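**Student:** Got a predicted model here, sequence first, then my questions.
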Amino acid sequence: MILILKNRATDDQIDHVLQRVEALGLQHHLSRGTYRTIVGIIGDEELLREEPLKAIPGVAKVVPVLPPYKLASRDAHPDPSVVDVSGVKIGGGNLGMIAGPCSVEDPDRMHRIAEHVRASGANLFRGGAFKPRTSPYAFQGMGIDGLKLLREVGDQHGMPVVTEVTDPRLVEVVSEYADMLQVGARNMQNFALLTEVGKSKRPVLLKRGMAATINDLLMCAEYILSQGNMNVVLCERGIKSFDPATRNLFDVAAVPVVHGLSHLPIIVDPSHATGRPDLIPSCAMAGLAAGADGVHIEVHDCPEEAKSDGPQALLPDQYRELFSQMKSLAELLNKTISPVSETSA
């Protein structure tokens, strides 16, 4: 850790800072420059976590050398993590290809969509049983009945299922039916929810908040990891922007940035990022080219009848064509689209 002192810090203040560091059993290195005086602290930074160093007279700024997300950082885990979702691997060269409608709907439609995306090559099926919506009057999901239907569809078509959990009180029941728990963008900083999914044994798909920095995202992942659940997959789904041309700003650079900072896998969601089916293929390919560990795409066989987010869904034939392109790119990048485990069928 480095302490940057104020320009006019007195000798007494500097001495006091050094004494506080020594009192913690740490070593220090004092460097006096023309405009700044810097104190380098040598030792275990964990001893300093609870110390209000910035409150010491004369201290202008405290700069940690190590990231605050200890468990999520590459310092703690240099090799990329591989998350196993009921046999489907994500990370370390394995791609998780998630597809399905935004919301769980009627059984016939769910089975038709699952059949299409499974035949195209998707290895994880998604659908929301609980839907946090901007408007309280919008469709909020089918709830428990939706979970049961999603499980039935996943089992019949041999696909692990991903669904969102919106409330800490729902974690246990959602875990009974889902192979992977999704924490949506609106709940990324719901720390009570993060703690509960961290206590669960299910893999977690953590979406980046609409106004969250990459550091925010990794700190939220740390909440889950700190509870003993190391099976976390991050998702770049677009962030707020001033430009109305797309639903959100697709921050494709977040993928290599996260890989440089963390061992956790990260996938991209061009459906929510763009909100435009015509842009989904190019953004999906861009995400894979940037190093994403998978792609999350909404698919619906009749978008105009969708309960939610129909305008951003691909038709099954469009998804099949895109998947063929993504598969070719994956081969070029020496990535493997993780096959669905035979035990899932």
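**Tutor:** It's in.
**Student:** contacts and neighbour counts: CA atoms only from here.
**Tutor:** Noted.
**Student:** Give the buried residues for stretch 158-170.
**Tutor:** 158-167 (16 or more other C-alpha atoms under 10 Å).
**Student:** who are the neighbours in contact with Leu30?
**Tutor:** Contacts for Leu30 (C-alpha atoms under 8 Å, 6 or more residues apart in numbering) come out as 37-40.
**Student:** Of those, just say which sits nearest to Phe242.
**Tutor:** Among these, Ile38 lies closest to Phe242 (C-alpha to C-alpha), at 39.0 Å.
**Student:** Let me know the secondary structure of Pro80.
**Tutor:** State at Pro80, reduced to three classes by DSSP: H, G, I helix; E, B strand; the rest coil: coil.
**Student:** could the buried residues of stretch 158-170 go into CSV alongside distance to Asp145 and secondary structure?
**Tutor:** Output for the buried residues of stretch 158-170, formatted as CSV (distance: C-alpha to C-alpha, whole Å; DSSP: H, G, I helix; E, B strand; the rest coil):
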residue, distance to Asp145, secondary structure
Gly158, 20, coil
Met159, 19, coil
Pro160, 18, coil
Val161, 15, strand
Val162, 15, strand
Thr163, 13, strand
Glu164, 14, strand
Val165, 14, coil
Thr166, 16, coil
Asp167, 17, coil
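**Student:** Below is structure B, check it against A:
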Amino acid sequence: MIIILKPATAAAMQAKLIAEFGTSHEIFTHANRIAIQGLTPAQLPTDVRAASTDVLTDVPAAVQSSRLFHPEDTIIRTPHSVIGGNHFVMMAGPCSVESAGHVERMAEVAKQGGATVVRGGAFKPRTSPYSFQGLGEEGLRDLRAAADQNDLDMITEVMDDEHVAMVAQYTDIFQIGARNMQNFSLLKAVGRTQIPVALKRGMSATIDDVLNAAEYIAAGGNHQIMLLERGIRTFDNKYTRNTFDLGAVPVLQELTHYPVIVDPSHAVGTWELVTPMAMAGVAAGASGMIVEIHDDPTHALSDGPQALKPKTYLKMAKQAFQLHDLVQSWA
């Protein structure tokens, strides 16, 4: 149940409800709203009902992630980026950090295209155990150096809760990969930090699954969450790596206050299709995108076929920002 209180007495009524029900129910407060798990309207004190403008009983399990509880957009601020609301953030870089020199060159290209965040994997979850697994902490150092040299933020994947403390020393944004979306111990671990988290939708995850995964992070006290749509697995992957669920963008924006970022690279898996799907994501209203770039995709250590060459990336990025401005002008 979510109670919308009259602003003038909201603080007093919240304190009263916490004192009365806080030991027996989960309670969350936001501005003039209070959510109480397991309570019914009939149990509300008379003065609280009189001090409220509405009582919502059809409340999702992911309460803190819900726009019913938190109506305004969450805006995430990092040293070089503003993520959410009407802002548009570009994140770009290689799939994997391959060397200090290479990631430095790709960070320069990313920035030329308007990116404020450089991406790169230091720990890579691969389908085959014999594929390149990443450079580990050396890769984190290289990506951090490339980001700092170009005045960019850094996003990188953290694969398990044991790595959270180490990755936290380097990154500005944790990325939770699709395979780890329901790794609840990892979600709890990043939830105990105050570092922004980019949560990727699992390849077979429903919208509710994503929101409940985000709730694990929020329950730990970290509300700097963004959701990444990267395509889902359906019955046909002959022509694209996954099915890019563009409808998830406006649906998530209606259900939650967290920024929604699109990942066309992983969605389609083929560089020729990345630009049209990137444009589709912008047109759908995404708050940003994350794309993979590489100057020699044929020899990339991971996911070369979906990486954009610098010239293609720069053209795509320019179009993306122009389209975002056009979409905003219609609002």
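**Tutor:** Cool, got the structure. In this text the structure is predicted, and so the values were computed from the model without any measurement.
**Student:** Quick TM-score on the pair, please.
**Tutor:** Comparison of the two superposed chains (TM-score structural alignment, normalised by the length of structure 2) gives a TM-score of 0.82, and 280 aligned residues with a C-alpha RMSD of 1.6 Å.
**Student:** about what we covered before: ranking the contacts of Leu30 of structure 1 by neighbours, who comes first?
**Tutor:** Neighbours here mean other C-alpha atoms under 10 Å. Within these, the largest count is held by Val39, at 22 neighbours.
**Student:** Next, find the distance separating that one from Val59 of structure 1.
**Tutor:** Separation of Val39 of structure 1 from Val59 of structure 1 (C-alpha to C-alpha, to the nearest Å): 10 Å.
**Student:** Identify the contacts common to those two.
**Tutor:** The contact sets of Val39 of structure 1 and Val59 overlap at 3-5 (C-alpha under 8 Å, 6+ apart).
**Student:** Which ones among those residues map onto helices?
**Tutor:** Applying DSSP state H to these, no entry is found in helices.
**Student:** Which ones among the residues you listed lie within strands?
**Tutor:** When DSSP state E is applied, these are split such that 3-5 fall in strands.
**Student:** can you pick the most crowded of these?
**Tutor:** Taking other C-alpha under 10 Å as the neighbour criterion, Leu5 ranks highest of those with 24 neighbours.
**Student:** so how far is Lys61 of structure 1 from that residue?
**Tutor:** For Leu5 of structure 1, the distance to Lys61 of structure 1 - C-alpha to C-alpha - is 7 Å.
**Student:** one step back: ok, the shared contacts of Val39 and Val59 of structure 1 vs Val88 of structure 1, which is closest?
**Tutor:** Distances from Val88 of structure 1 to the shared contacts of Val39 and Val59 of structure 1, taken by C-alpha to C-alpha, are shortest for Leu3, at 45.8 Å.
**Student:** in the stretch 101-250 of structure 1, which spans are helices?
**Tutor:** Here the stretch 101-250 of structure 1 has its helices, by DSSP state H, counting those that start in this stretch, at 107-120, 144-157, 171-177, 191-199, 214-226.
**Student:** name the helices or strands packed onto the last one?
**Tutor:** Meaning helix 214-226 of structure 1. Judged by 3 or more C-alpha pairs under 8 Å, 6 or more residues apart in numbering; DSSP states H and E, the packing partners of helix 214-226 of structure 1 are helix 191-199, strand 232-236.
**Student:** most packed of the ones you listed?
**Tutor:** The highest mean neighbour count among these, using mean count of other C-alpha atoms under 10 Å, belongs to strand 232-236: a mean of 27.
**Student:** longest single helix anywhere in structure 1?
**Tutor:** helix 316-332.
**Student:** so where is that helix in structure 2?
**Tutor:** In the comparison with structure 2, helix 316-332 of structure 1 aligns to the range 310-326 (TM-score structural alignment).
**Student:** Only the buried residues of that stretch, if you could.
**Tutor:** Quick answer for stretch 310-326 of structure 2 (16+ other C-alpha under 10 Å): 310, 313-314, 316-317, 319-321, 323-324.
**Student:** Repeat that for stretch 233-249 of structure 1.
**Tutor:** So for stretch 233-249 of structure 1, counting by 16+ other C-alpha under 10 Å, buried means 233-240, 246-249.
**Student:** Quick check: end-to-end length of it?
**Tutor:** End-to-end span of stretch 233-249 of structure 1 (C-alpha to C-alpha): 20 Å.
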